[in-house]
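Asks: Sequence first, then the predicted structure:
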Amino acid sequence: MDGRDEKSARTALFEEHRPHLRAVAYRMLGSISEADDALQEAWLRYDRTDTAEVANLGGWLTTVVSRVCLNLLRDRAARREEPLQPTGPGGESGPERLPDPLLRREGVVDPEQEVMLADSVGLALMVVMESLSPAERVAFVLHDMFAVPFEEIAPLIEKTSAATRQLASRARRKVQERPAPDRDLSRQRLAVDAFFAASRTGDLEALVAVLDPDVVLRSDGGAALARHTLVLTGAATVAGQAAMWGKLSPFARPALVNGTAGAVVIADNGRAMSIMAFTVVDGAITEIDVIADPERLAAFDLSAFRDRPADDRPARP
């Protein structure tokens, strides 16, 4: 095999593992661009390493990507600032950033997303994972989501196997504190449709009825609160934003956000206004995550949602 053929064969082997590696990186980082950067770094390390004697190339590549992600998480933690304290009733501090959502139209199959979301990694779960320490997150993602043995994870995070097991257990408890969302997509969509319908008509009573009493709303705040997350809690407080929801609802297009019912809000002039992810438990909305920062919205390809007909909206009077 000449040099070009060998290069082509090595590239093909890496590409076979790319969907899995991207899923690992996305779940660890919660950032699409950083996940792609991690894969590029992993490719560079693979390209300059002789892997002829590597018995399990997939496992080796997973370790390389995980190490790159761990370094990125540690860098992120080191430069993290105190989040802005929002004002107003029901406000509380939130994570510095909301994770990047994965978007697609309902009824459209995306094989790569299916790999990335094989365990129903909703955006709300990704938010919880933002609260984990770098070592906790790596241990939890690799063991609980990809079944990597603790003995293989321990050297990566420079812990013993027992300590690694404890880190994953602690992360698991944090994740399991939140109630399990409804799996039925039609049940999710009913709640989201009801939310937009009540918002559009200004029916506060109907809006409160579709919200869990302890609903949590998180928003990146748009340009006004860039890099910080605003958090509002309680059905009355969230419903109190009905005027804003009412303005958005006529422009909301149905979308799957990390595999769950959500919406992409696009004005008539084609300007993206927000991406909204909903968590529905027992038919009630328990969490709403809103991406409204124009710079973040500009990074998403929303062309699939701009051509939706005007009457194909979640909100129905």
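Replies: Sure thing, it's come through. Because the structure is a prediction, the values reported are computed rather than measured.

Asks: all contacts plus neighbour counts: C-alpha atoms, from now on.
Replies: OK.

Asks: residue ranges of the strands in the stretch 101-250 of the chain, please?
Replies: Ranges of strands in the stretch 101-250 of the chain, per DSSP state E, counting those that start in this stretch, are 103-104, 211-219, 230-233.

Asks: List of residues touching the longest one?
Replies: With C-alpha atoms under 8 Å, 6 or more residues apart in numbering as the contact definition, strand 211-219 has outside contacts at 94, 98, 229-236, 238, 284-292.

Asks: For Glu82, find the nearest of the strands of the stretch 101-250 of the chain.
Replies: Among the strands of the stretch 101-250 of the chain, the nearest to Glu82 by C-alpha to C-alpha is strand 230-233 (12.9 Å).

Asks: What residues sit buried inside that closest one?
Replies: Leu230, Val231, Leu232, Thr233 (16 or more other C-alpha atoms under 10 Å).

Asks: list the helices and strands that strand packs on?
Replies: Contacts defined by 3 or more C-alpha pairs under 8 Å, 6 or more residues apart in numbering; DSSP states H and E place strand 230-233 against strand 91-92, strand 211-219.

Asks: hang on, the earlier thing: got the strands of the stretch 101-250 of the chain as JSON lines, with distance to Met28 columns?
Replies: Output for the strands of the stretch 101-250 of the chain, formatted as JSON lines (distance: least, C-alpha to C-alpha, whole Å):
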{"stretch": "strand 103-104", "distance to Met28": "18"}
{"stretch": "strand 211-219", "distance to Met28": "20"}
{"stretch": "strand 230-233", "distance to Met28": "23"}
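
Asks: Presented hereafter is structure B, for comparison with structure A:
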Amino acid sequence: MGSARTSTDGTADERRQLINVAYRLLGSVTEAEDAVQDAYARWYRLPRSRQEEILSPGAWLTTVTGRICLDLLGSARARRERYVGAWLPEPLPDRTEWGHAGGGSTGPADPADQIVLDESVAMAFLVVLESMTPAERVAFVLHDVFRYPFAEIADVLGRTPVACKQLAASARRRVGVDRAPVTATGRADVVRHIKEAWETKDIAALVGLLDPAAVMTADGGGMVGTVLRPVEGGVRIAQYMVAIAVKAPGLELLERSVNGVPGLVAQRAGVVMTVASFDVSEGRVTRVWAVRNPEKLRPWARESQPDGFVGIRPPRGPAGGR
């Protein structure tokens, strides 16, 4: 193979793409950053002569990052078994809404800032990815989201291109496409009505906004109080939300994008306590995902609300109790 680039020429530009790939594969900004760092470390450990033999450092880094993520996904089951309560992907803020605290741009870039917020990072989509086998997830994300050819995916998975195509097809069936899409405006309206009903402790309004079969899942990671098991049924979720509103007043509830989709952020004294995502179908909320684990809220905890924004004081997000 001929020489195309040197060890310092061209590889840095790949980092943003690799972070985007790794986050969708792992659902964790921290793990994605670690995987990409590991891939770069392996690149720079290669002898210069070996680097010069590699025609596309970007393709090499993608392959290595994919393999690292595959290994991490393979060990995730054991790690999730030790996790306290439900595990949810790390939520991401929209930087156009949620600016850097202090307004400065010095220091290293936050990996979360490099992730493109599109439908492939919506919480509903990431949760579906969690239901896939590691090989299905890698094949599906690399092909359907990033349009890598199956010949390259085969190098990541150590399987034939035909087998990778079958894995992606199996994963695609898990995603499903039978629901009518919800417009951003329609979703935002539903989330706004949820917020208003929660603020006023209007249980009847909440029940009307929640699908009868809705499910709420909260992730505290054993670090903060929250429900350890999903709350099932619109009525039970509404009752739980109102009970929390009574017991824990005083938080500000902000309408903010969460992974590119309208959501709610609860904070106290400028500290984010809960980030909630919603899945909406036919004008009703079908799923609620509430992330309270402080380690997963670091992209939010370092930020401050935009100047001039006046927060309101609704109840606390899903927290405490069983």
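Replies: Great, that's in hand. Note that the coordinates shown come from a computational prediction; the quantities given were computed from them, not determined experimentally.

Asks: Tell me which of the helices and strands packed on strand 230-233 of structure 1 sits most buried.
Replies: Highest mean neighbour count of these: strand 211-219, a mean of 22 (counted as mean count of other C-alpha atoms under 10 Å).

Asks: okay if I get the buried residues of strand 230-233 of structure 1 as CSV plus distance to Asn269 of structure 1?
Replies: CSV is the format used below for these (distance: C-alpha to C-alpha, whole Å):
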residue, distance to Asn269 of structure 1
Leu230, 27
Val231, 29
Leu232, 30
Thr233, 32
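
Asks: what's the spacing between the spatially most central residue of structure 1 and Gly240 of structure 1?
Replies: Nearest to the centroid of the C-alpha atoms of structure 1, with distances taken as C-alpha atoms, centre = their mean, sits Leu123, at 3.8 Å. Using C-alpha to C-alpha, to the nearest Å, Leu123 of structure 1 is found at 24 Å from Gly240 of structure 1.

Asks: Kindly report the same for Arg22 of structure 1.
Replies: Counting by C-alpha to C-alpha, the gap from Arg22 of structure 1 to Gly240 of structure 1 is 39 Å.

Asks: Looking at the two, which has the bigger crowd around it?
Replies: Each of Arg22 of structure 1 and Gly240 has its neighbours counted (other C-alpha atoms under 10 Å); Arg22 has more, 23 against 14.

Asks: Next, give me the two most distant ones among the buried residues of strand 230-233 of structure 1.
Replies: Maximum distance among the buried residues of strand 230-233 of structure 1 (C-alpha to C-alpha): 10.2 Å, for Leu230 and Thr233.

Asks: which neighbours do those two share?
Replies: Gly91, Glu92, Leu217.

Asks: from those residues, which is closest to Gly30 of structure 1?
Replies: Leu217 (18.5 Å).

Asks: Could you measure from the closest one over to Glu177 of structure 1?
Replies: From Leu217 of structure 1 over to Glu177 of structure 1 the distance is 17 Å, taken as C-alpha to C-alpha.

Asks: any idea how far stretch 303-313 of structure 2 is from the chain center?
Replies: Offset of stretch 303-313 of structure 2 from its chain centre (C-alpha atoms, centre = their mean, to the nearest Å): 23 Å.

Asks: What's the end-to-end length of that stretch?
Replies: Using C-alpha to C-alpha, the distance between the terminal residues of stretch 303-313 of structure 2 is 19 Å.

Asks: Can you point out the buried residues in that stretch?
Replies: Here stretch 303-313 of structure 2 shows Glu303, Ser304, Gln305, Arg313 as buried, counting by 16+ other C-alpha under 10 Å.

Asks: and the aligned partner of Phe14 of structure 1 in structure 2, how many neighbours does it have?
Replies: Aligned counterpart of Phe14 of structure 1 in structure 2: Thr11 (TM-score structural alignment). Counted with other C-alpha under 10 Å, residues neighbouring Thr11 of structure 2 total 18.

Asks: Could you do Gly176 of structure 2 as well?
Replies: Neighbour number of Gly176 of structure 2 under other C-alpha under 10 Å is 9.

Asks: Just after the longest helix anywhere in structure 1, pick out the following helix or strand.
Replies: Ranked by residue count, the top helix of structure 1 under DSSP state H comes out as helix 3-29. Moving toward the C-terminus from helix 3-29 of structure 1, the next helix or strand (DSSP states H and E) is helix 32-47.

Asks: Please point out which parts of the next helix or strand after that next one sit buried.
Replies: Using DSSP H and E, the next helix or strand after helix 32-47 of structure 1 towards the C-terminus is helix 57-79. By neighbour count on 16+ other C-alpha under 10 Å, the buried set for helix 57-79 of structure 1 is 57-58, 61-70, 72-73.

Asks: quick one, helix 57-79 of structure 1 and helix 32-47 angle?
Replies: 130 degrees (axes from the mean of the first three to the mean of the last three C-alpha atoms, to 10 degrees).

Asks: what packs against helix 57-79 of structure 1?
Replies: helix 3-29, helix 32-47, helix 134-140, helix 150-157.

Asks: Same list (these) but as JSON lines, adding distance to Thr279 of structure 1.
Replies: JSON lines is the format used below for the helices and strands packed on helix 57-79 of structure 1 (distance: least, C-alpha to C-alpha, whole Å):
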{"stretch": "helix 3-29", "distance to Thr279 of structure 1": "18"}
{"stretch": "helix 32-47", "distance to Thr279 of structure 1": "21"}
{"stretch": "helix 134-140", "distance to Thr279 of structure 1": "22"}
{"stretch": "helix 150-157", "distance to Thr279 of structure 1": "31"}
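
Asks: Let me know which of those helices is tucked in deepest.
Replies: Taking mean count of other C-alpha under 10 Å, helix 134-140 is the most buried of the helices and strands packed on helix 57-79 of structure 1, at a mean of 25.

Asks: Average offset of that one relative to structure 2?
Replies: Helix 134-140 of structure 1, aligned to structure 2 and superposed, deviates on average by 0.9 Å (mean C-alpha distance after the TM-score superposition for structure 1).

Asks: Other residues contacting that helix?
Replies: By C-alpha under 8 Å, 6+ apart, helix 134-140 of structure 1 touches 28, 66, 70, 73-74, 77, 129, 150, 153, 157, 164-165, 167-172.

Asks: Stretch 25-37 of structure 1 now?
Replies: Outside stretch 25-37 of structure 1, the residues touching it (C-alpha under 8 Å, 6+ apart) are 22, 38-39, 65-66, 69, 72-73, 99-100, 116, 121, 126, 130, 137-138, 141.

Asks: Alright, I will stop here.
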